[in-house]
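K.L.:
structure for the following, please:
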Amino acid sequence: MGNQASKKPNNLSTELSSYEAACAADADLRSFDTTLQARTSHVINALAVGVEVRALSFDSLREVTECLLEMNQEVVKVILDCKRDIWKSQELFELVEEYFDNSLHTLDFCAALEKSLKRARDNQLLLLVALQQFDEESSSSSKSESESGESGSKASYKRTLEELRNFKEAGDPFTEEFYTRFQNVHKQQIQMLEKLQSKKRKLDKKLKSIHSWRKLSSIIFVASFAAVLICSVVAAAMAAPPVAAALAAATSIPLGSMGKWIDSLWRNYESAVKGQKELVGTMQVGSYVAIKDLETIRVMVDRLEVEMAAVEKAAEFATQEDGGDAAVKIGIEEIRKKLGGFMRNVEELGVQADVCSRDIRRARTVVLQRIIKQPN
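P.N.:
Predicted structure coming up:
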């Protein structure tokens, strides 16, 4: 018992020394301490007067009540300024939900891109067949010309022209709906990134102001100490013993655990904010990569559209009604020159579509792993 009693003053002395150091380093805390000391002294003096006449007036009790309420309000203000967010915050939950919804929309767009590329490959096949038909019909036409001595007519390239018309009728594989879907997912990803950046700025601000939790720890501790001191004086005054005895009783109460408890709250808060920041950072990277992949796809689609336009123009020239066999030959030769670039761009775009899908799925997996690993 003696050992325990001897440890209590040491614990209290350590806490108060820490509080004094915090006051020396923080102007706001010094202001709070000055106000608190004035209020506490005022109440104890009022109580001491009541004890001297062996009675407590209603005015004295009102002083006690008002002081405790004011001290509590001071603590509440600090708590509200430094309110603790929990891991499963509604705002963060909504951001995660929106992130996964957007990633699914982007994956849907990648699937739509694959369909467009399939149509582009079908068009490419039609052109290859047209070139093959042209070579066969040119060979037949040359043989007929050598036998008859007459130049060939456009009718000699009937099957070539038929394949070119099929190509023209197939139309642009990248429809208006495709571009609308692209604009929508790109806009969603941009907005998602902006929201994540805003959230990250908020979390950075919270982490920078973590020192306010240290101030809060000191304020709660000293406010609790003052409240216990005042309540002890009230209790002692009601029994009419000397005020000194009441003060001695108050100072013997072990308040060191209060500081440790508040400090644990601060550590939990810091851990939660860091966990949120890590999750937001992971989603931010995923959104940024998705945006870059989409922008790369758009550049490649535009380049492919240019190649397709050139091929379509050549096919149009070859199939014009009054062009004759010369127009067919010129058109086919132009298609032969452009087809290599067209095929190469189709394949490169297909690879980029796979990269985009893979990046989206990988980012979703990393975000899920981050959520699973984070403590509540």
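
K.L.:
switch to C-alpha atoms for all contacts and neighbour counts from now on
P.N.:
OK.

K.L.:
in stretch 179-186, which residues are buried?
P.N.:
The neighbour-count check on stretch 179-186 (16 or more other Cα atoms under 10 Å) flags 181-182, 184-186 as buried.

K.L.:
chain center to that stretch, what's the gap?
P.N.:
How far stretch 179-186 lies from its chain's middle: 21 Å, per Cα atoms, centre = their mean, to the nearest Å.

K.L.:
determine the longest helix present in this structure.
P.N.:
helix 256-318 (DSSP state H).

K.L.:
just want the angle from the next helix-or-strand element following that one to helix 256-318.
P.N.:
Per DSSP states H and E, the first helix or strand lying C-terminal to helix 256-318 is helix 324-373. Counting by axes from the mean of the first three to the mean of the last three Cα atoms, to 10 degrees, helix 324-373 points 170 degrees away from the direction of helix 256-318.

K.L.:
and the two most separated of the buried residues of stretch 179-186?
P.N.:
Farthest-apart pair in those is 181 and 186; separation 8.5 Å (Cα to Cα).

K.L.:
at which residues are the helices of the stretch 1-150 of the chain located?
P.N.:
Here the stretch 1-150 of the chain has its helices, by DSSP state H, counting those that start in this stretch, at 2-25, 27-52, 58-81, 90-148.

K.L.:
quick check: buried residues in the first one?
P.N.:
The neighbour-count criterion (16+ other Cα under 10 Å) identifies 8-9, 11-12, 15-16, 19, 22-23 as the buried residues of helix 2-25.

K.L.:
same deal with the second one?
P.N.:
Using 16+ other Cα under 10 Å as the burial criterion, the residues of helix 27-52 that qualify are 29-30, 32-33, 36, 39-40, 43-44, 46-48, 50-51.

K.L.:
closest one to residue 159 out of those residues, please.
P.N.:
When these are compared for distance to residue 159 (Cα to Cα), residue 29 wins out at 91.3 Å.

K.L.:
could you dump the buried residues of helix 27-52 to a markdown table with distance to residue 169?
P.N.:
Output for the buried residues of helix 27-52, formatted as a markdown table (distance: Cα to Cα, whole Å):
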| residue | distance to residue 169 |
| --- | --- |
| 29 | 79 |
| 30 | 82 |
| 32 | 81 |
| 33 | 84 |
| 36 | 86 |
| 39 | 90 |
| 40 | 91 |
| 43 | 94 |
| 44 | 97 |
| 46 | 99 |
| 47 | 99 |
| 48 | 102 |
| 50 | 104 |
| 51 | 105 |
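
K.L.:
run this one through as well so I can compare:
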Amino acid sequence: MGCATSSKHGSLREDHALDLKPVISRNSKLSRTVADLLKSVLPGIRNGLADLDICLHHALLGLRTLEAALVCFEEENRKKEKSDYRRSKKRKKPRNGKNAYALTLRKLSEFELQAGAPFIHLDVEELQSALKKLEDMMEALRGRKKEIEERLRSTNWWRKVWNLVFTAVFIGVLVCSVVLAASVAAPVAITAATASATAMKAMELWINSVWDERKKALEDEEEVVKIMRDGGFSLPELESIRSMVHKLRNDYDALNWDVKFMLRQETEEATKVGMTDVRKKIEKGEVTSGVERLKSHVDACATSIQRAEEESLKTFRS
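P.N.:
Have a look, this model is predicted:
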């Protein structure tokens, strides 16, 4: 499962995208929002996902090392059990000296050196800050969209009222002209009526053009807001990554604690207890599947963010 993408955003005709740039430049608030999106929010999310991807790469390497350590442990444990059985048959004392799990401990040392705590240096502040800005931006855009919709409804309503009033006035002028034509000099009345009708028709065209410009300005801004809201990334998807990282870090830290315990004790008994616990956690599959699932999630979101960034630059940058 990855970040949701918007086909509408990607399907913008380039000539139309160019038409939207003046819309943004005329609106200072919209210009600041677009600039923040391009310069802060999208790069912040992209950088945070890139850092997380590096951590997940190290985590996968660490899990492979632990799996190799498990293979060594199983082999060394079989050898130890055979050796202990032969000694018990011959009634010999338990052997002393070399640790039967020496190769296992060596592999565990590699795990600790390579990827014991892959998330410890993960800087989540930039990603969290970008997500907070994105959340605030989406909330502001939702509010602006509602405001534009209300203004469009108001514009359409007042235009209808204007058309009704104008029609009534126009009919009134014509009626008066007919009355004048019947009661006064007809040529003079007809000339006056024609002049009045022509002037009113010109006024009607001008006022309708004003309504059209107002409506188009609102519709263009509404489209910019819609593109930004459906810009190729999904806030809930990005938020889910944060919760997945938190769980995965706890699961991985539990494995790391087992390894540290075995390396600190360096006894056969501690190694056997620790590796038994590690095997249960690995076989359960939550850590490995969690890393792989999160990496797939991050890759999909990173691709969506990159696409959104490219499309936003093409669409909004002047």
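
K.L.:
now the TM-score, please.
P.N.:
Overlay of the two chains. TM-score (TM-score structural alignment, normalised by the length of structure 2): 0.70; 264 aligned residues with a Cα RMSD of 3.5 Å.

K.L.:
circling back: can you list the helices of the stretch 1-150 of structure 1 in JSON lines and add distance to residue 290 of structure 1?
P.N.:
Converted to JSON lines, those look like this (distance: least, Cα to Cα, whole Å):
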{"stretch": "helix 2-25", "distance to residue 290 of structure 1": "46"}
{"stretch": "helix 27-52", "distance to residue 290 of structure 1": "46"}
{"stretch": "helix 58-81", "distance to residue 290 of structure 1": "36"}
{"stretch": "helix 90-148", "distance to residue 290 of structure 1": "8"}
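
K.L.:
and residue 13 of structure 1, how far is that from residue 91 of structure 1?
P.N.:
Separation of residue 13 of structure 1 from residue 91 of structure 1 (Cα to Cα, to the nearest Å) stands at 42 Å.

K.L.:
before we move on, back to that, out of the buried residues of stretch 179-186 of structure 1, which sit inside helices?
P.N.:
Short answer: the buried residues of stretch 179-186 of structure 1 in helices (DSSP H) are 181-182, 184-186.

K.L.:
count of residues packed around residue 80 of structure 1?
P.N.:
Using other Cα atoms under 10 Å, residue 80 of structure 1 has 9 other residues around it.

K.L.:
and it, what pairs with it in structure 2?
P.N.:
Counting by TM-score structural alignment, residue 80 of structure 1 lines up with no residue in structure 2.

K.L.:
for residue 224 of structure 1, see how far away residue 80 of structure 1 is.
P.N.:
Here residue 80 of structure 1 is placed at a distance of 18 Å from residue 224 of structure 1 (Cα to Cα).

K.L.:
picking up where we left off before, the helices of the stretch 1-150 of structure 1: which one's closest to residue 209 of structure 1?
P.N.:
Of the helices of the stretch 1-150 of structure 1, nearest to residue 209 of structure 1 by Cα to Cα is helix 58-81, at 10.1 Å.

K.L.:
who are the packing partners of the closest one?
P.N.:
Under the contact definition 3 or more Cα pairs under 8 Å, 6 or more residues apart in numbering; DSSP states H and E, helix 58-81 of structure 1 sits against helix 27-52, helix 211-239.

K.L.:
could I get the ones you listed as a markdown table with distance to residue 337 of structure 1?
P.N.:
Listed next are the helices and strands packed on helix 58-81 of structure 1 as a markdown table, based on distance: least, Cα to Cα, whole Å:
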| stretch | distance to residue 337 of structure 1 |
| --- | --- |
| helix 27-52 | 77 |
| helix 211-239 | 69 |
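
K.L.:
so which of those gets nearest residue 204 of structure 1?
P.N.:
Comparing those against residue 204 of structure 1 with Cα to Cα, the closest turns out to be helix 211-239 (13.0 Å).

K.L.:
now the angle between helix 27-52 and the closest one, please.
P.N.:
Inter-element angle recorded for helix 211-239 of structure 1 and helix 27-52: 0 degrees (by the same axes, to 10 degrees).

K.L.:
for the next helix or strand after helix 211-239 of structure 1, what is the distance to the chain centroid?
P.N.:
Counting by DSSP H and E, the next helix or strand C-terminal to helix 211-239 of structure 1 is helix 243-251. When C-alpha coordinates are averaged (Cα atoms, centre = their mean), helix 243-251 of structure 1 and its chain have centres 55 Å apart.

K.L.:
go on, stretch 258-272 of structure 1?
P.N.:
With Cα atoms, centre = their mean as the basis, stretch 258-272 of structure 1 stands 26 Å off its chain's centre.

K.L.:
residues in structure 2 aligned with that stretch?
P.N.:
Using TM-score structural alignment, stretch 258-272 of structure 1 pairs with 203-217 in structure 2.

K.L.:
tell me which residues in that stretch are buried?
P.N.:
Within stretch 203-217 of structure 2, the residues scored as buried using 16+ other Cα under 10 Å are 204, 211, 215.

K.L.:
likewise for stretch 57-67 of structure 2?
P.N.:
58-63, 65-67.

K.L.:
mean deviation of that stretch from structure 1?
P.N.:
For stretch 57-67 of structure 2, the mean deviation from structure 1 after alignment is 1.4 Å (mean Cα distance after the TM-score superposition for structure 1).

K.L.:
residue range in structure 1 corresponding to that stretch, please.
P.N.:
Here stretch 57-67 of structure 2 aligns to structure 1 at residues 118-128, judged by TM-score structural alignment.

K.L.:
who's in contact with the matching stretch?
P.N.:
Applying Cα atoms under 8 Å, 6 or more residues apart in numbering, the contact partners of stretch 118-128 of structure 1 are 163-164, 166-167, 170, 172-173, 335, 339, 342-343, 346.

K.L.:
and stretch 273-282 of structure 2, by the same measure?
P.N.:
Residues contacting stretch 273-282 of structure 2 (Cα under 8 Å, 6+ apart): 67, 70, 73, 255, 258-259, 261-262, 287-288.

K.L.:
burial measure for residue 321 of structure 1, as a count.
P.N.:
Other residues near residue 321 of structure 1 come to 10 when the count uses other Cα under 10 Å.

K.L.:
that one and residue 229 of structure 1: what is the separation?
P.N.:
In terms of Cα to Cα, residue 321 of structure 1 sits 106 Å off from residue 229 of structure 1.

K.L.:
sec struct for residue 99 of structure 2, please.
P.N.:
Judged by DSSP: H, G, I helix; E, B strand; the rest coil, the three-state class of residue 99 of structure 2 is coil.

K.L.:
correct me if wrong: it contacts residue 268.
P.N.:
Yes. Contact criterion Cα atoms under 8 Å: residue 99 of structure 2 and residue 268 qualify, at 6.3 Å.
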